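# the amino acid sequence is not available; the structure is as follows:
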């Protein structure tokens, strides 16, 4: 009970200091909170609370946050805002490419993240005062710094330059740090975690590990290297978010070394059956590949965001079909040889047809009704995640591991780094490993069929297509398009006539998207309370 009490106190304190409505006053004195840190149990409870706040940061209110920002309104997903509780999300702004700085998702995410950061910094400020084994103390420090680095990694990608805090109390009038300073703080934290967390195979993918820290470091290095290489944001003439400081070759070399080390030494493998990564009842199989995940429970639900577009829509799938895949996404797959095609994208779950996967029973979505390779009325559904068939329906909760970082992503990052260092042909050899898992073996054992079908003269286009095939709906797409400087051009190329479930939404998205939207705005409410956050990002 004591541990639960402390975790709740830390959680509530973090929220009270992070929410925008409190930013016009000094934070509550943390002296009384600090007095809770008496022994190892208190530190463990505080760390658990920080993990809970990470989930709040990623999935604000269980429905928005990174789910909306990174997926909705890209060339993977078109949606229908009129079936969405707009008061909680302002989803229409993401769907139509017209996010403004008063957007509720943008505001709430900012508040949740800084709530989490305060709690993390509070823990780090107190941990050395506790009498406990030094080895565990160091591990708690490393886990906390992993979480801090994780937060700044996402803040940099979403907002660009933001205030950086690595001690308490937070200065509520601090100006924005540069994007360089944000990302270097993330690198410093993740490197500390990588160097100090145990070198062992993952046991619980919902907790920080050496390999998760290394994975996010590799992602960050690829992110900044590609942004510099392809001039992301260059035309906006906004020095705060400049990538001029990045050494492309050094960053890719570090990403190459990190990804290779994870592939060779982590003990992780690509789960043989791709489907099991997204089946609720296959938690043990998911741990074979997942480096870091959200691990939902009745107290911490990952539900509504899945309902929007990740679960099969209809009475026997659990999803709402609020957001639907695009023709562009489905057309990327060779549906004859690629097992991912008809698993990720399919029809409605309107019939009580079941299938058994890994000795568990799931409802099976309807097969797509295609005419000339196009779904009738654009009626594609995102079917990537599956709920168990149970007597008591629980479609507001997914109890599997929700992957935030998988080994397949590390391999794709490795392909990117290798291509930069050794050439495109070497990069394609790495892509072959991921495609080999996707190959429908009953039709062919020759992965060359997918290598040939997916080959592009432009390796970046080929890589982006492969990342979309493998990682679609896993909150990657916008960040990938932005870092290769293909955000506006890719969205502009979305068809507004073929395979579009919401034609009006597609037209508005295509018409409204500009490169000024590669970063989200600093929330208007916070900008008013703290004028030092100005200037806002270009276009806002």
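Received, thanks. Since we're looking at a predicted model, the values are computed, not measured.
# from now on I want contacts and neighbour counts done on CA atoms only, so please keep to that.
Fine.
# quick check: longest helix in this protein by residues?
helix 134-159 (DSSP state H).
# ok, and here's another one to check against it:
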């Protein structure tokens, strides 16, 4: 049953109606992929401080494409912006197809099944780790693609409105890639022009403040250029409320660690309010339905402002599938239902964070697994004491529509920005600027009411936050609420770091899990035990340090 939403035609099957944006771009460029995009990637991949150029340069291409004979038409620009978006899905799993909700965001909310030593998943790695190096490379690849498009934005004679939208989308994506870089690595080389030669000079690291200044410049300009989400019946494209919501997140981050620019709380409040007063978005009344929609390939542009679009099962020529529901799925041996080894398991801390009557717990954390007995697969429910045995339950492959279901990939989208996030950012910023006033309470209570299955606009004695909290107590409650609402959505580590709590939370988790986890699950404490202050940032990759001697390493790596 589809949830009730105010606008018509905003929730529809991704395999009906409008073809998905990235898929549409790639379908358009077949059969030109091999001759066109494949060759232009030669230029796009030559990112300063990112690759060893000699490893990526084809010296004798059959059909070389350069900026001189590309970016000439609207179709060229659509192909180019598709290439910028494409870096959000790295096919090897270092972006939103996998890493940014799993092994790149280890925190106190989950641990990895069966992994106890010598692995990034237990915070045991160094600057030479492949996934850290590739994460850096993918982000700079996206930046270089964006730079090259921006340098040619006025070249084609095309519809001016669409040109402006592409301009804005590209500016935003460049800024967003820098946001991921500065959030994970600290100050980084700030490269604002495309690589035109492998012999270009390398750049030193810019300061964190300088990187954020550029992020704001790009996003604020993008806000004036991108289209309104009301133009679309899907949410994979960068639109005005997406830019505004991410700006609120950027401002909140700047207000916290490491910049501590507390004046930015007011900016965060301003931008959260822009999204709220736009009237474009609202909470889906059913928490579980948000994630069922993802698995059923349906759009709900009221709740989900921005999703990373994935499609197919990686069996065709368009490689746009991800691992949502596998990497973070319910344990299941049956391919027909949807295989997952159930790698991500909740900590006891996450399980206990939910209060009595909070329906989100048994959706976010699976209350069952699938077992096969005598050829029949059925649900096996966990007992009340089997907390550490459970898995992530948000994206349940039993709801997937595409068949055959792959053991390695799924077509399920991943949400980067939900309306619940806007409301909780509003509550947080309001509390920091004005204290726990009525507006802060109403924003957090709307999210809580939905979590308890109550009408979101009606006060409720069970769901609503206790009245009379001071600013510090409201802040603590807000932090816990984000943990409940966004469990397994890749936000917890980011939040704990900007609040200055990451190290203390991991250290206390090590003590908790060691004391309370069953004997067979004591290893769930290992990632926390291995976490030290150096883990607030990733190391600058060794591949970068090898070629760029102007870049210095992060502390203690």
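That came through fine. Bear in mind the structure is a predicted one, so any value in this text is a computation, not a measurement.
# so where is the longest helix of the first structure in the second structure?
Using TM-score structural alignment, helix 134-159 of the first structure corresponds to residues 160-185 of the second structure.
# so residue 237 of the second structure makes contact with residue 306?
Yes: using CA atoms under 8 Å, residue 237 of the second structure makes contact with residue 306 at a distance of 7.1 Å.
# these two: who's more crowded?
residue 306 (27 against 22; other CA atoms under 10 Å).
# just say helix, strand or coil for the counterpart of that one in the first structure.
In the first structure, residue 306 of the second structure lines up with residue 292, judged by TM-score structural alignment. Assigned with DSSP: H, G, I helix; E, B strand; the rest coil, residue 292 of the first structure falls in the strand class.
# do the same with residue 297 of the first structure
Relying on three-state DSSP, one would call residue 297 of the first structure coil.
# burial count for the closest residue to it other than its chain neighbours?
Setting aside the residues directly before and after it, residue 297 of the first structure is nearest to residue 399 in space (CA to CA, 6 or more residues apart in numbering), at 6.4 Å. Residues lying near residue 399 of the first structure (other CA under 10 Å) number 22.
# then residue 492 of the first structure?
Neighbour tally, residue 492 of the first structure, other CA under 10 Å: 20.
# quick check: the gap between it and residue 507 of the first structure.
9 Å (CA to CA, to the nearest Å).
# next one: residue 303 of the first structure
On the measure of CA to CA, residue 303 of the first structure and residue 507 of the first structure end up 29 Å apart.
# those two: which has the busier surroundings?
Counted by other CA under 10 Å, residue 303 of the first structure and residue 507 do not tie: residue 303 has more neighbours, with 22 against 17.
# corresponding residue for that one in the second structure?
Checking TM-score structural alignment: residue 303 of the first structure goes with residue 322.
# for stretch 97-108 of the second structure, measure first residue to last.
Taking CA to CA as the criterion, the two ends of stretch 97-108 of the second structure lie 22 Å apart.
# could you measure from residue 19 of the first structure over to residue 471 of the first structure?
Taken as CA to CA, the span from residue 19 of the first structure to residue 471 of the first structure is 32 Å.
# let me redo that: residue 499 of the first structure
Look at residue 499 of the first structure and residue 471 of the first structure: by CA to CA, they are 21 Å apart.
# thought the match of residue 303 of the first structure was touching residue 93?
Yes: using CA under 8 Å, residue 322 of the second structure makes contact with residue 93 at a distance of 7.5 Å.
# does the closest residue to residue 280 of the first structure other than its chain neighbours sit in a helix, a strand or a coil?
Among residues not flanking residue 280 of the first structure along the chain, residue 400 sits closest, at 4.3 Å (CA to CA, 6+ apart). Following three-state DSSP, we place residue 400 of the first structure in the coil state.
# repeat for the one 5 residues further on
At residue 405 of the first structure the chain is in strand, as set by three-state DSSP.
# alignment lookup: it to the second structure.
Match for residue 405 of the first structure (TM-score structural alignment): residue 417.
# and for residue 448 of the first structure?
In the second structure, residue 448 of the first structure lands on residue 461 (TM-score structural alignment).
# just give the number of residues close to that match.
With other CA under 10 Å as criterion, residue 461 of the second structure counts 9.
# now residue 493 of the first structure
Residue 493 of the first structure, neighbours per other CA under 10 Å, totals 11.
# quick one: it from residue 123 of the first structure, how far?
Where residue 123 of the first structure is concerned, residue 493 of the first structure sits at a distance of 47 Å (CA to CA).
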